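**Q** Mind folding the following:
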Amino acid sequence: MKTSTAIAKITRPKLTGITPRERLFELLDSLKSARVLWITAPGGSGKTTLAGSYLGARSLPSLWYQLDQGDGDLAGFFHYLGLAAKKAAPRFRKTLPHLTPEYLLGIPVFTRRYFETLFQRLPSNSALVFDNFQDVPDGSEFPEMLSQAFEVIPDGIRVMILSRTGPPPALARLRANRCLAEMGWDDIRFNPEESVELLTRHGHATPSDSILKELYRRTSGWAAGLVLLTAQTNLTDPVPETPSDLSSREVFAYFANEIFDRSAPEIQELLLKTSFMNKVDPAVAAQLPASARPVISWKDYTGITTLPSATNVATSITLCSGSSC
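**A** So this is what the prediction gives:
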């Protein structure tokens, strides 16, 4: 089991039947001068698919690393990254060093030397991708360690970070020096034309303008929402205001896994305590802790989300609960 987990952790996802997003590929090309690219968007927006398809479309060598809660342990992180490095650059027989106890008082120096060696081993024009940054435990030394690693990125190497949350304060210096570029929800979400292509690739006929307008109103270009909302319809009739029981359950199951199970304990507690409420008053929403402000708005009991900007609190929160789900 551990071997399978380790392999999945350092393996770039295999993508089939995807929608190539040339608009975003060109945007990614235009941001190549930044050493670090941070892509922030909610779950189901297509961050992983975008990064993987871009690497494939541009034939870029890569080292892919899927972050999780275990990476709060830096020794474990460096161990698995060493396995990923060996996979990405097999011609080097000597493994990268392990973070053993004698290095614990000098982690910044260890980090810089480790990543200098790692970057030297990667082929030119390689991309180092860290997926699911939001899963790294809060309060760990991981962000500070990354700030040290990113100081030694050489020309010809690009780092991409995929996350549901924005860059941590530890990377403020990179951002101030314009070494960190960002793509956000307004960039990632599907525009109407891309939405049509996504739906047709999932076996639907091209929707009429009125149906497309309604779908876009309900999903705001959120990829998972488009797929889930149309799972039980052929798009020849108007989009129902209330999805079928099956479709609604599918949407709720998606969020039960992607949002509740992976949320921090305080967010889980918030959702549980408010699960009996249809809506949370805006005045109450404004008093939420900062960690709760990437707010989820459950619209019309469909589970479709809308996301406020990073600097605003949502005007209301509607929660999917009970028999409505």
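**Q** all contacts plus neighbour counts: C-alpha atoms, from now on.
**A** Fine.
**Q** Leaving out chain neighbours, which residue sits closest to Ala6?
**A** Spatially, and ignoring its direct neighbours in sequence, Ala6 is nearest to Tyr80 (7.2 Å; Cα to Cα, 6 or more residues apart in numbering).
**Q** where along the stretch 51-200 of the chain do the strands fall?
**A** Ranges of strands in the stretch 51-200 of the chain, per DSSP state E, counting those that start in this stretch, are 62-66, 126-131, 157-163, 180-183.
**Q** Might one say that Ser62 is in contact with Ala88?
**A** Yes. With contact defined as Cα atoms under 8 Å, Ser62 reaches Ala88; the gap is 7.0 Å.
**Q** Have a look at these two and say which one is more surrounded.
**A** Between Ser62 and Ala88, Ser62 has the larger neighbour count (other Cα atoms under 10 Å), namely 26 against 20.
**Q** The residue nearest to Ala6 touches Ala8, doesn't it?
**A** No. Here Tyr80 lies out of contact with Ala8, judged by Cα under 8 Å, at a distance of 10.9 Å.
**Q** To compare against the first, here's the next sequence to fold:
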Amino acid sequence: MQRPSLRRLLDQGLGAKLTLVTAPAGFGKSMLITEWIREQSYAYGWIFLDERDNILVRFMEYLIAALRTIQPGLCDSVLQYIQETRNFSAETAMTLLMNEVQALNQEIIIILDDYHVICEPSIHHGLTFLLTYLPRNMHLVIASRSEPKLPLSVMLAKRQLVRISANDLRFTADEIRELFKLTVDKRLTKEELVCLERRTEGWIAGLQKVNLEVPLRLLRMLF
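**A** As a prediction, the model looks like this:
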């Protein structure tokens, strides 16, 4: 379903360096970004992270792979540098990468999904360096269950960051009504909607589970 207020925040983020979406599991972070990015004219690369990616060279290889979905063959110099240089510098690698991105004649978005799994300091340092000198034609979107170890306060003060939190992602009673309208056999009163919002705290995963699995007659017994 459409959520215009969140779409506006994501659109607003394109004027900054970083859009940060933070919320616990099940709040629809990836779903929101997926629905939004499909409507954009920007080229984009999406990186799905897991615990095994806490190695700087692997992280850089994934970043290069994401960029190559936009422009094949991009960042050859970066790839050669990180693969041939033992204990390479994250700053040097990011500088080489930014030089190649800056030469592109198009706006691009890189999405880092599940960034909360990253705990390697060298990756945080490299990403901080990238954000500090980010090319004008590049924008980052980070989805995370927790706040990443990046200079968020500084970026916020400089208006380089747009944040979307769990509070923003929670469904209101009106949005819950729209969600349940999609199911013919579920017609809730205003009072029931308010109660459902309070019980689920607007958590989309919980709402979807109720909508798909709980018959209306049983649902009303919960109120």
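**Q** re the thing from before, could I get the strands of the stretch 51-200 of structure 1 in JSON lines, plus columns for distance to Glu269 of structure 1?
**A** What follows is the strands of the stretch 51-200 of structure 1, written out as JSON lines (distance: least, Cα to Cα, whole Å):
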{"stretch": "strand 62-66", "distance to Glu269 of structure 1": "26"}
{"stretch": "strand 126-131", "distance to Glu269 of structure 1": "26"}
{"stretch": "strand 157-163", "distance to Glu269 of structure 1": "22"}
{"stretch": "strand 180-183", "distance to Glu269 of structure 1": "30"}
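**Q** And those: which comes nearest Leu171 of structure 1?
**A** Leu171 of structure 1 lies closest to strand 180-183 among those, at 8.3 Å (Cα to Cα).
**Q** Packing partners of that closest one?
**A** strand 36-40 (3 or more Cα pairs under 8 Å, 6 or more residues apart in numbering; DSSP states H and E).
**Q** What range does the strand it packs on cover in structure 2?
**A** Counting by TM-score structural alignment, strand 36-40 of structure 1 pairs with residues 18-22 of structure 2.
**Q** Next: stretch 63-73 of structure 1.
**A** Stretch 63-73 of structure 1 maps onto residues 45-55 of structure 2, going by TM-score structural alignment.
**Q** ok, residues contacting the match of strand 36-40 of structure 1?
**A** Applying Cα atoms under 8 Å, 6 or more residues apart in numbering, the external contacts of stretch 18-22 of structure 2 come out as 10, 13, 29, 131, 139-147, 160-166.
**Q** Quick check, central residue of structure 2?
**A** With distances taken as Cα atoms, centre = their mean, Ala143 lies nearest the centre of structure 2, 3.1 Å away.
**Q** if we can go back for a sec, looking at Tyr80 and Ala8 of structure 1, which has the bigger crowd around it?
**A** Tyr80 (20 against 14).
**Q** Which strand or helix spans the aligned partner of Met31 of structure 2 in structure 1?
**A** Mapped onto structure 1 by TM-score structural alignment, Met31 of structure 2 lines up with Thr49. In this structure, Thr49 of structure 1 is located in helix 47-57 according to DSSP states H and E.
**Q** Report the buried residues of that helix.
**A** Under the neighbour-count criterion of 16 or more other Cα atoms under 10 Å, helix 47-57 of structure 1 has Lys47, Thr48, Thr49, Leu50, Ala51, Gly52, Ser53, Tyr54, Leu55 buried.
**Q** Just give me the closest of those to Glu116 of structure 1.
**A** Nearest to Glu116 of structure 1 out of the buried residues of helix 47-57 of structure 1 is Leu55 (Cα to Cα; 22.5 Å).
**Q** wait, what's in contact with the closest one?
**A** Contacts of Leu55 of structure 1 (Cα under 8 Å, 6+ apart): Pro61, Ser62, Ala127.
**Q** Is it possible to get these out as a markdown table so that each row also shows distance to Ile211 of structure 1?
**A** Rendered in a markdown table, the data for the contacts of Leu55 of structure 1 read as follows (distance: Cα to Cα, whole Å):
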| residue | distance to Ile211 of structure 1 |
| --- | --- |
| Pro61 | 41 |
| Ser62 | 40 |
| Ala127 | 39 |
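**Q** What's Ile110 of structure 2 aligned with over in structure 1?
**A** So, by TM-score structural alignment, Ile110 of structure 2 is matched to Leu128.
**Q** now do Leu97 of structure 2
**A** Under the alignment (TM-score structural alignment), Leu97 of structure 2 maps onto Tyr114 of structure 1.
**Q** circling back to that earlier point, distance check, the residue nearest to Ala6 of structure 1 against Pro97 of structure 1.
**A** Noted for Tyr80 of structure 1: a distance of 11 Å to Pro97 of structure 1, by Cα to Cα, to the nearest Å.
**Q** now swap in Glu214 of structure 1 and tell me
**A** When Cα to Cα is the yardstick, Glu214 of structure 1 and Pro97 of structure 1 sit 55 Å from each other.
**Q** out of these two, which sits in the busier spot?
**A** Neighbour totals were compared for Glu214 of structure 1 and Pro97, and Glu214 leads with 16 against 13 (other Cα under 10 Å).
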